[in-house]
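Asker: could you look at this predicted model? Sequence included:
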Amino acid sequence: MSRSERLLDLLQVLRRHRQPVSGRRLAEETGVSLRTLYRDIASLQAQGAHIEGEPGLGYVLRPGFMLPPMMFSEEEVEALVLGSRWVAKRGDNRLAMAAADALAKIASVLPPDLRATLDASPLLVGSRQPIAEGIDLGLLRKAIRGERKLDMRYRDNDGRDSRRTVWPFALGFFEQVRVLVAWCELRQDFRHFRTDRIAEAAMQDARYPRRRQALLKDWRSAQERAACVEGAEAADITSAKVAADKN
């Protein structure tokens, strides 16, 4: 392993720990001697990394130090390419364009050998049938980011329309459908809505009264409780598709 790769690994390990971590543990996780670890920490500090601490007390990396894209490993570049290709095939048009733009920005600052890896990546994403959408998914993502209420007209599995005001906080992407996860004011509970059945949607100026992260946490807890009652493993976003098909 080169010295630059070793320093990168050390930064990645430090990022995983939000509290001070001992030098001995850092040395074990990075596979170097304690003496080498102390030298590497000093090198990173000299390069501007905000590493606080000292031997015997532990170390913590403070926010603010960014690595240039050229420090990506080959596998990290392949992961970026695969993710971008997946979004291009599975996301809506805006997300597909954003993925292509992001990959182009990364490619522009990569060294020649890694740029070749990016251009010639053998990791492919299979094609799929087009998904019909009743509304612009960009509107849903905007409402989620801004924590805004949505007024919408929704058509259930039997073709019945209903008016809903919801608090959207997540969007799930599946092979054939996309699912909006939200708190429904009508049902006073979490609900899952297939986006191809949303006939109309309008974002309100008003923010909903809870933070998106709190709603997501409570939704996950509700999914886990439901799974325990059914004697199944803890549920995740995939269970939202099943619920939306019944909604």
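Answerer: Good, I have the coordinates. Numbering: from 1, shown residues only.
Asker: CA atoms for contacts and neighbours, from now on please.
Answerer: Will do.
Asker: look at E74 and say how many residues are nearby.
Answerer: 15 (other Cα atoms under 10 Å).
Asker: which residues touch it?
Answerer: Contact partners of E74, counting by Cα atoms under 8 Å, 6 or more residues apart in numbering, are L114, T117.
Asker: so how far is D245 from T36?
Answerer: Note on T36: its distance to D245, by Cα to Cα, to the nearest Å, is 56 Å.
Asker: next one: L150
Answerer: Taking Cα to Cα, one finds L150 at 20 Å from D245.
Asker: helix or strand right after the longest strand along the chain?
Answerer: Longest strand in the chain, counting residues (DSSP state E): strand 161-173. Next helix or strand after strand 161-173 toward the C-terminus (DSSP states H and E): strand 178-184.
Asker: what angle separates that next one from strand 161-173?
Answerer: Interaxial angle, strand 178-184 versus strand 161-173 (axes from the mean of the first three to the mean of the last three Cα atoms, to 10 degrees): 120 degrees.
Asker: now the end-to-end length of stretch 179-195.
Answerer: Stretch 179-195 has an end-to-end distance of 6 Å (criterion: Cα to Cα).
Asker: which of L150 and D245 has more neighbours?
Answerer: Per other Cα under 10 Å, whichever of L150 and D245 has more neighbours is L150, with 26 against 14.
Asker: putting a second one here so we can go through both:
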Amino acid sequence: MTVARSERLLTLLQVLRRYRQPVSGKILAQETGVSLRTLYRDIASLQAQGALIEGEAGLGYVLKPGFMLPPMMFSPEEIEALVLGSRWVAKMADVRLAAGAVDALEKIAAVLPSELRAEIDESTLLVAGPRRPDDKSDLVLIRKSIRAEHILELAYEDEKGALTQRRVWPFALGFFDSIRIMIAWCEMRQGFRHFRTDRIASAISTEKRYPRRRSVLLKAWREDQGIPAPH
């Protein structure tokens, strides 16, 4: 297989990964810059290599989970994205998540060919940002509660320092340059609310599941905020 064809097949896989619903061959051909005939041949080649691509001409194609890319197929841009992303998380996230970013990049580097490993070691992409306010809350607890879909009981400060007690259903955590935001359904307000983590004086997990799934809440929040859903 030529290098050009390998890169083309990798590009096709990456495009397919962006779509959760079947996508037409015409769209795939346009996004990968090949003819429809070449697109069909490439799909057949990937299927022969074990890629779980379902569908057929006229109906569309979807890539099912389970097909792993060989690490040597990372492009320079993908390596740079991994390095930049891990450095951003290492700088902006809590200690546990920051350590996870560093460890993940080390695992990737360990299986890369030497020339690609050098791309990581010698990357000149740096992350800088303003200092965040210190968090009073336990971000590890918040992330665990989001994963487990557990209700949290909060003591939350407003901008004047006044405390209110809240029961919330946390489902997302937003990281910004200067603050972090926990996104949750608030039982008291009966609506979506954004809680600055540096104003969460205390958070206790009830260990009880909230009645709606995290994915359902996230979808409803996106619609409420007018945020388009990902492909």
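Answerer: That came in fine, so what should we check first? Nothing here was measured: the structure is a model prediction, and the numbers come from that model.
Asker: coming back round to it: what are the buried residues along the longest strand of the first structure?
Answerer: Going by neighbour count (16 or more other Cα atoms under 10 Å), the buried part of strand 161-173 of the first structure is R164, T165, V166, W167, P168, F169, A170, L171, G172, F173.
Asker: which element is the residue lying farthest from the centre of the first structure on?
Answerer: Computed with Cα atoms, centre = their mean, the maximum C-alpha offset from the centroid of the first structure is found at R35, amounting to 36.6 Å. Taking DSSP H and E as the definition, R35 of the first structure sits inside helix 34-46.
Asker: equivalent range in the first structure for stretch 115-124 of the second structure?
Answerer: Mapping stretch 115-124 of the second structure onto the first structure (TM-score structural alignment) gives residues 113-122.
Asker: do you know how far G226 of the second structure is from V62 of the second structure?
Answerer: 27 Å.
Asker: these two: which has the busier surroundings?
Answerer: More crowded of G226 of the second structure and V62, by other Cα under 10 Å: V62, with 19 against 9.
Asker: wait, the more buried one touches V23, no?
Answerer: Yes. At 6.5 Å, V62 of the second structure counts as touching V23 under the criterion of Cα atoms under 8 Å.
Asker: which residue ranges of the first structure form helices?
Answerer: 3-16, 23-30, 34-46, 74-90, 93-109, 112-119, 137-146, 212-229, 238-246 (DSSP state H).
Asker: so which of the ones you listed comes closest to N157 of the first structure?
Answerer: Smallest distance to N157 of the first structure across the helices of the first structure (Cα to Cα): 6.4 Å, for helix 238-246.
Asker: buried ones in that closest one?
Answerer: Buried-residue list, helix 238-246 of the first structure, by 16+ other Cα under 10 Å: A240, K241, A244.
Asker: look up how far D135 of the second structure lies from Y156 of the second structure.
Answerer: For Y156 of the second structure relative to D135 of the second structure (Cα to Cα), the value is 12 Å.
Asker: of those two, which one has the most company?
Answerer: Neighbours of Y156 of the second structure and D135, each counted by other Cα under 10 Å, are more numerous for Y156; the result is 22 against 16.
Asker: tell me the counterpart of the more buried one in the first structure.
Answerer: Checking TM-score structural alignment: Y156 of the second structure goes with Y154.
Asker: doesn't R164 make contact with that match?
Answerer: Yes. Y154 of the first structure is within contact range of R164, at 7.2 Å (criterion: Cα under 8 Å).
Asker: between these two, which contacts overlap?
Answerer: Contacts common to Y154 of the first structure and R164, judged by Cα under 8 Å, 6+ apart, are absent.
Asker: contacts only, for the closest residue to the match of Y156 of the second structure other than its chain neighbours.
Answerer: In this structure, Y154 of the first structure finds its nearest non-sequential neighbour in I198, 4.6 Å apart by Cα to Cα, 6 or more residues apart in numbering. Applying Cα under 8 Å, 6+ apart, we find I198 of the first structure in contact with G134, I135, M152, R153, Y154, R155.
Asker: aligned to I198 of the first structure, what sits in the second structure?
Answerer: Under the alignment (TM-score structural alignment), I198 of the first structure pairs with I200 in the second structure.
Asker: just put the buried residues of strand 161-173 of the first structure in TSV and tack on distance to D40 of the first structure.
Answerer: As requested, those are exported to TSV (distance: Cα to Cα, whole Å):
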residue	distance to D40 of the first structure
R164	56
T165	54
V166	51
W167	47
P168	45
F169	41
A170	40
L171	41
G172	41
F173	42
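Asker: among those residues, find me the one that's closest to C184 of the first structure.
Answerer: Closest approach between the buried residues of strand 161-173 of the first structure and C184 of the first structure, by Cα to Cα: V166, at 4.5 Å.
Asker: aligned to E175 of the first structure, what sits in the second structure?
Answerer: Using TM-score structural alignment, E175 of the first structure lines up with D177 in the second structure.
Asker: surely its match touches P133?
Answerer: No. Judged on Cα under 8 Å, D177 of the second structure makes no contact with P133 at a distance of 10.4 Å.
Asker: out of the helices of the first structure, nearest to E185 of the first structure?
Answerer: Of the helices of the first structure, nearest to E185 of the first structure by Cα to Cα is helix 212-229, at 13.4 Å.
Asker: ends of stretch 104-122 of the second structure, how far apart?
Answerer: Note: stretch 104-122 of the second structure ends 17 Å apart using Cα to Cα.
Asker: tell me the contacts of T195 of the first structure?
Answerer: With Cα under 8 Å, 6+ apart, T195 of the first structure has these contacts: E133, G134, I135, L137, V177, R178, V179, L180.
Asker: turn the buried ones among those into a named ChimeraX selection, would you?
Answerer: Burial among the contacts of T195 of the first structure is assessed by 16+ other Cα under 10 Å; the matching ChimeraX selection reads:
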select :133,137,177,178,179,180
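Asker: now, among the contacts of T195 of the first structure, which is nearest to S108 of the first structure?
Answerer: Within the contacts of T195 of the first structure, proximity to S108 of the first structure (Cα to Cα) peaks at L137, which comes in at 29.1 Å.
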